[in-house]
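1. got a structure for you, letters missing:
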């Protein structure tokens, strides 16, 4: 491994605890997407602090070094390492380019847990796409359009959640989200109901529910933050 990768891995192991590892294994490990993961037992705060410390210790990492380090951390199926990869990309999202969507797609396909896939979609894919120039945005939008049509429910979920940060901020393309939501709901769109008092279930394990849950999550947040935005499924 690289020096930065070794530093992060060893720090995460030092921050871990047996009891927290068991709790994570019992919680996330029961999810089909978490069954093959190992757990160090480090807290989310410890993961973020470790990545921050690594950034100070190995300052000045450029795009290729950041993306290579994220892949290095992700390659070992340990939850905290993969979460560290997500945090690293969150912290350096301004360095990412259109071509990095291929790497992110691979991560999302393998994540299969809301705890990993959702921050990749909301905090990495969304801001990455929003920061592109016009030509780059067109190409990125075509990638997200493909994700919506993918059999993999986690890619469909990611495409739906990716505009959430922009929508929260009063921007974002609401009409595009509605089109994507209708596409993923398919024949169920006409019968889809949304209760503004119902929160999305971030711990969902069912593939079909994972996609519907993403629609519900966006609608729930917009009902509170931007109630003027309306979602009318086909047939209503």
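-> Yep, that arrived. Predicted model only: the values in this text are computed from it and were never measured.
2. okay, CA-based contacts and neighbour counts for the rest of this
-> OK.
3. okay, how far is it across stretch 23-35, tip to tip?
-> One end of stretch 23-35 to the other measures 14 Å (CA to CA, to the nearest Å).
4. What is the burial count for residue 60?
-> Neighbouring residues of residue 60 were enumerated by other CA atoms under 10 Å; the total is 10.
5. and it, that's in a strand?
-> No: note on residue 60: no strand contains this position according to DSSP: H, G, I helix; E, B strand; the rest coil, which reports coil.
6. Against residue 219, how distant is it?
-> Distance of residue 60 to residue 219, given as CA to CA: 39 Å.
7. cool, residue 160 as well?
-> Between residue 160 and residue 219 the computed distance is 11 Å (CA to CA).
8. then this one, side by side with the first:
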């Protein structure tokens, strides 16, 4: 794991509590593990990682998001979402493939919704033709996919409100 990935994971574990982990597991359900770190702690950890590792470029950001997503732990996956939200202007249409994988594995609307609304929607909106047309084809394909997460993401990313 990268130094940035280790920093994020270790910090999230330090910010955790078993009580919150149990409450989140009961509230959100699914099969993901939970550290029990608050949403604020996740956001703060990603912010601190950005300060600690300021030279992260597009490839570093996307690789780090994949590292964080790799383990089925809610807070790590939420940190990946926050990382992408924070750097959405760096993202490219080709990153929709990585995001599609995340959406297929997300399991929870608490991960699908911010990916769709705060990452996919602004990413696609910022694209220009012909790349925008290709991205719209991807969203149309997602809308027809058997995956509930992809269909939900396509609907949310395409809505204007």
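-> Noted; the coordinates are in hand. Here the structure is a predicted model, which is why all the values come from computation and not from measurement.
9. Next up, the contacts around residue 113 of structure 2.
-> Applying CA atoms under 8 Å, 6 or more residues apart in numbering, one finds that residue 113 of structure 2 lies in contact with 152, 153, 156.
10. Now do the same for it: its match in structure 1.
-> Under the alignment defined by TM-score structural alignment, residue 113 of structure 2 corresponds to residue 118 in structure 1.
11. which element is that match on?
-> For residue 118 of structure 1, the host element (DSSP states H and E) is helix 114-119.
12. Equivalent analysis for residue 61 of structure 2, please.
-> Per DSSP H and E, residue 61 of structure 2 falls inside helix 58-70.
13. what's the mean deviation for that helix versus structure 1?
-> With both structures laid over each other, helix 58-70 of structure 2 and its partner residues in structure 1 are 0.2 Å apart on average (mean CA distance after the TM-score superposition for structure 1).
14. quick one: buried residues of that helix?
-> Of the residues in helix 58-70 of structure 2, those scored as buried under the neighbour-count criterion (16 or more other CA atoms under 10 Å) are 58, 61, 62, 63, 64, 65, 66, 67, 68, 69.
15. out of those residues, which one sits closest to residue 37 of structure 2?
-> Nearest to residue 37 of structure 2 among these is residue 68, at 14.6 Å by CA to CA.
16. So which bit of structure 2 is stretch 138-152 of structure 1 matched to?
-> Aligned by TM-score structural alignment, stretch 138-152 of structure 1 falls on residues 133-147 of structure 2.
17. And the contacts of the matching stretch?
-> 93, 96, 104, 124, 150, 151, 152, 153, 154, 155, 158.
18. Narrow these to those in helices?
-> Those of the contacts of stretch 133-147 of structure 2 mapping onto helices are 96, 104, 124, 150, 151, 152, 153, 154, 155, 158, per DSSP state H.
19. What residue in structure 1 is paired with the second one?
-> Residue correspondence to structure 1 (TM-score structural alignment): residue 104 of structure 2 is matched to residue 109.
20. OK, contacts around that match?
-> Neighbours of residue 109 of structure 1 in contact, by CA under 8 Å, 6+ apart: 152, 154, 155.
21. Excluding chain neighbours, what is closest to the last one?
-> Leaving out its chain neighbours, the residue that sits closest to residue 155 of structure 1 by CA to CA, 6 or more residues apart in numbering is residue 147, at 5.3 Å.
22. ok, the one you found to residue 82 of structure 1 distance?
-> Taken as CA to CA, the spacing of residue 147 of structure 1 relative to residue 82 of structure 1 amounts to 22 Å.
23. try residue 12 of structure 1
-> From residue 12 of structure 1 over to residue 82 of structure 1 (counting by CA to CA), the distance is 11 Å.
24. for residue 122 of structure 1, same thing?
-> The span separating residue 122 of structure 1 from residue 82 of structure 1 equals 16 Å under the rule CA to CA.
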